[in-house]
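Novice: what follows is a protein structure lacking sequence information:
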């Protein structure tokens, strides 16, 4: 059956590469990916998928379905970009590979007794599209969920960090910075104090904890004491429990800025909390076999946990549904994700190969799990228990 899915991907290779390049050339930010979502879903519709747009009250989310088998296999497609640097995380490759895997599995869906769902998931970079979709039932009935993400090397059992995406606002009082500074309460100073406290906290973080951020608002003019400032921060940790610990300690640092300057402050959540990736061991092992068979040399399994991939809302999915989020390698000439040079690498010949190999490996992995009686039963029983 591998030959069937391989041939199916190869037959649409030109369309998949064109899709990848088209999404790359027209980057759209979180929850605004109308053109990208349409490009992805239109190609699926051309191959017989029934497409429902705007699912679970998210206008740029969609569900494309083929077949009627008892076991539901979901392939996740991402297509949002980053501000200013576009597809520097290669979501154009993710989307095209997902389409290729979906089309390939549609050709064997009846024989395997599966339903294929390619789920369009917006707002991974910020906004937590999959978290919202999971909470609202978009993944109900799914036995296994899979996707591939590009990177400089192949990593099979890729892991990620839990993430809290927050904004910290400080509120003070305007005054003339020269004529009457004593009447002011400097919100920019509050942000500075908080950043110093966070910098000192870093020495005492637990292993796997990270904290980084920017000043998104620091005032309007040098001669006006700033009455408002804002920090945008990511807090990351290896587990949700460790993230809760970090959030408490960082919260004290943010509060110190307000206390020291006589300002007030508030912390709000920008995106839903991302949990850590928990790859399904059986699916990861099956994917490893396929990617090696395609001539790739992935990172050794014993080194995978030493290279966490930042954070992703796919982590939330894999904590509920058996799933994988492997990295498909491409030649980026030393560039890493979220660099402009990596964005440029995502439409090279190497990137185009990643689209095709990723689609084939995902489809083959789905064939393996659907064809294995023990694993098939495991996935179906997992749906019943949820």
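Specialist: Happy to help now that I have it. Every value quoted in this text rests on a predicted model; they were computed, and no experiment measured them. Residues are numbered from 1 along each chain as shown.
Novice: alpha carbons only for contacts and neighbour counts from here, please
Specialist: OK.
Novice: what about residue 72, which SS state?
Specialist: Of the three states, residue 72 takes strand under DSSP: H, G, I helix; E, B strand; the rest coil.
Novice: ok, now which ones touch it?
Specialist: Contact analysis of residue 72 by CA atoms under 8 Å, 6 or more residues apart in numbering lists 114-117, 141-144.
Novice: can you add distance to residue 355, neighbour count and secondary structure and give the residues you listed back as CSV?
Specialist: Below are the contacts of residue 72 laid out as CSV (distance: CA to CA, whole Å; neighbours: other CA atoms under 10 Å; DSSP: H, G, I helix; E, B strand; the rest coil):
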residue, distance to residue 355, neighbour count, secondary structure
114, 23, 23, strand
115, 22, 21, strand
116, 19, 28, strand
117, 18, 27, strand
141, 27, 18, coil
142, 24, 21, coil
143, 24, 26, coil
144, 21, 28, strand
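Novice: try it against this one:
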């Protein structure tokens, strides 16, 4: 059909411009919540491409670009990530995610006046640990979105996978200083932290499958001959659902309470980063992605990974509207994620091919959904069933 040819033409016409954005982000990486220059770069690009743009949207480095057809129709959101990693830069490929998101949305914009609907390109910063999507989901950004779409660079082509819910908790312990020669006059916050660490480790035997507990000592004293009055631990509690992760967190809290009771110390806890929901898979959307990948001639397409691994703030979006979080290959399997080699791959010929193929795949999925009411209904019915308690 002509409309799909027009999508491809639009992507190919602008691909060098999109890759210049990807390269600029690669050369000037900014970590989460500090992506101010990147926000300006991408917002200027969206203005040039004909979108109505809002900067500092919901969060300081967030943005949204919008274009509405005169004809009514569904609202399709394409999500951009663009935070980098300390020292490594764009080792998770977020610069290419942004490029694919902008290219996808612009391709859909080029045909949407004929088919009806609204295009949103949403800049969601700080995916690595501060969850821009979580803040946006809580603010209602996705409440009236019909479908949210994004692709993540990888070493394989995949329809996506389940992820783990994550709850990040910091425990701070408070005791009393004393000289090491008169320890009976002190109360060791470090001892409370050590006992808490041991107690929480003992929980591992009693957790469900696909559960992870990651913990470190953040503070433990400053001199060997001084009983520490302050110590702290930082933990990630991960599991298949947020309900279970909260249950696990409560058990950990009891471990800490017991340790403080034994050492006559006190503690307080706080959420030190952003909690992430698990990713709710929409299988109707993954079927569409597989179809598009096959049409493009992409090989070795992996089905949905049913074993939850890792965490992403896209999980919060997936509980607000039907969502797709697929993967597209830009490097060989020998390349590690979160590496300088993966960052380099985003600006390689494989990265450029992934942008072209990914943008066409997402924009053509959007056209399918807009032009086929029954298909969109299937997607939304699955979402409704999945989110019913």
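Specialist: Okay, I see it. Fair warning: this is a prediction, and the values are worked out from it, not measured in the lab.
Novice: picking up where we left off before, of the contacts of residue 72 of structure 1, which are still contacts in structure 2?
Specialist: Using both residues aligned by TM-score structural alignment, their matches' CA atoms under 8 Å, structure 2 keeps these contacts from the contacts of residue 72 of structure 1: 114-117, 141-144.
Novice: quick check: residue 76 of structure 1 touching residue 120?
Specialist: Yes - in this structure, residue 76 of structure 1 is within contact of residue 120 by CA atoms under 8 Å, at 6.2 Å.
Novice: neighbour count: those two, which is higher?
Specialist: Neighbour count, other CA atoms under 10 Å: between residue 76 of structure 1 and residue 120, residue 120 has more, with 28 against 25.
Novice: so how far is residue 347 of structure 2 from the counterpart of the more buried one in structure 2?
Specialist: Using TM-score structural alignment, the partner of residue 120 of structure 1 in structure 2 is residue 123. Distance of residue 123 of structure 2 to residue 347 of structure 2, computed by CA to CA, to the nearest Å: 20 Å.
Novice: quick check: closest non-adjacent residue to residue 366 of structure 1.
Specialist: For residue 366 of structure 1, ignoring the flanking residues on the chain, the nearest one in space by CA to CA, 6 or more residues apart in numbering is residue 73 at 7.1 Å.
Novice: just checking, the one you found touches residue 116?
Specialist: Yes - at 5.2 Å, residue 73 of structure 1 and residue 116 qualify as touching, with contact defined as CA under 8 Å.
Novice: need the counterpart of residue 91 of structure 2 in structure 1.
Specialist: Per TM-score structural alignment, residue 91 of structure 2 is aligned with residue 88.
Novice: OK, contacts around its match?
Specialist: 81-82, 337-344, 346.
Novice: make CSV from the residues you listed and add secondary structure, neighbour count and distance to residue 367 of structure 1 to it.
Specialist: As requested, the contacts of residue 88 of structure 1 are exported to CSV (DSSP: H, G, I helix; E, B strand; the rest coil; neighbours: other CA atoms under 10 Å; distance: CA to CA, whole Å):
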residue, secondary structure, neighbour count, distance to residue 367 of structure 1
81, coil, 29, 31
82, strand, 21, 33
337, coil, 19, 30
338, coil, 15, 33
339, coil, 14, 35
340, helix, 16, 36
341, helix, 16, 35
342, helix, 25, 32
343, helix, 25, 32
344, helix, 18, 33
346, coil, 29, 28
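Novice: and the match of residue 91 of structure 2, which helix or strand is it part of?
Specialist: Counting by DSSP states H and E, there is no helix or strand that carries residue 88 of structure 1.
Novice: kindly report the same for the one 10 residues further on.
Specialist: Using DSSP H and E, residue 98 of structure 1 sits in helix 91-106.
Novice: what's the answer for residue 383 of structure 1, then?
Specialist: If you go by DSSP H and E, residue 383 of structure 1 is part of helix 373-385.
Novice: and for residue 246 of structure 2?
Specialist: Take DSSP H and E as the rule and residue 246 of structure 2 turns out to sit in helix 242-263.
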